[in-house]
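Peer 1: Everything below, folded, please.
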Amino acid sequence: MALQAHLVELERKHKILESELHEALLHLSTDDMEIVELKRRKLMVKDEIERLRQAAEDTVH
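Peer 2: I've put the predicted structure just below:
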């Protein structure tokens, strides 16, 4: 179940980044580069989640 625990941790990180991005977008003083970086990190985590889910699915089938 190590894979499942890793997925849970990645999903937690994704939610944190989503919250940070939301907060950054609410504040007009937030630097555009900071927003870009948050979006990039969030997408990287999402891609990793999808990659792991696909790998888990492939091993089951």
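Peer 1: C-alpha only now, for contacts and for neighbours.
Peer 2: Noted.
Peer 1: need the helices for the chain, in chain order.
Peer 2: 2-26, 32-60 (DSSP state H).
Peer 1: buried set for the first one?
Peer 2: Spelled out, it's helix 2-26. Judged by neighbour count (16 or more other C-alpha atoms under 10 Å), helix 2-26 contains these buried residues: 7, 10-11, 13-14, 17-18, 20-21, 24.
Peer 1: Kindly report the same for stretch 40-50.
Peer 2: 41-42, 45-46, 49.
Peer 1: one more to line up against the first:
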Amino acid sequence: MTVANARKGRGYSQQEFADLAGVGRRFLSELENGKPTAEIGKVLQVLTALGIDMQLKVR
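Peer 2: Next comes the predicted model:
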């Protein structure tokens, strides 16, 4: 599930959700559009606000 789908499924606009997650709307937009570089702390804020866990695995 993508961040955008999860956000939309909860009925939030980008601005509403960015405010809730404590990030900027521009950051959220770039994250949803697959920006290859993003500040990990902010990514974790967004995922936490959506109730999404992130798992890391060794390649």
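Peer 1: quick one: TM-score?
Peer 2: Here the TM-score for the pair of chains, by TM-score structural alignment, normalised by the length of structure 2, is 0.30; 31 aligned residues with a C-alpha RMSD of 3.7 Å.
Peer 1: Pick the one among the buried residues of stretch 40-50 of structure 1 closest to residue 3 of structure 1.
Peer 2: Nearest to residue 3 of structure 1 among the buried residues of stretch 40-50 of structure 1: residue 49, at 10.4 Å, using C-alpha to C-alpha.
Peer 1: Contacts only, for that closest one.
Peer 2: 7, 10-11 (C-alpha atoms under 8 Å, 6 or more residues apart in numbering).
Peer 1: Apply 6 Å and report the result again.
Peer 2: Under the criterion of C-alpha atoms under 6 Å, 6 or more residues apart in numbering, residue 49 of structure 1 has no neighbours.
Peer 1: Against residue 6 of structure 1, how distant is it?
Peer 2: For residue 49 of structure 1, the distance to residue 6 of structure 1 (C-alpha to C-alpha, to the nearest Å) stands at 9 Å.
Peer 1: how many neighbours does residue 19 of structure 2 have?
Peer 2: Counted with other C-alpha atoms under 10 Å, the neighbours of residue 19 of structure 2 add up to 12.
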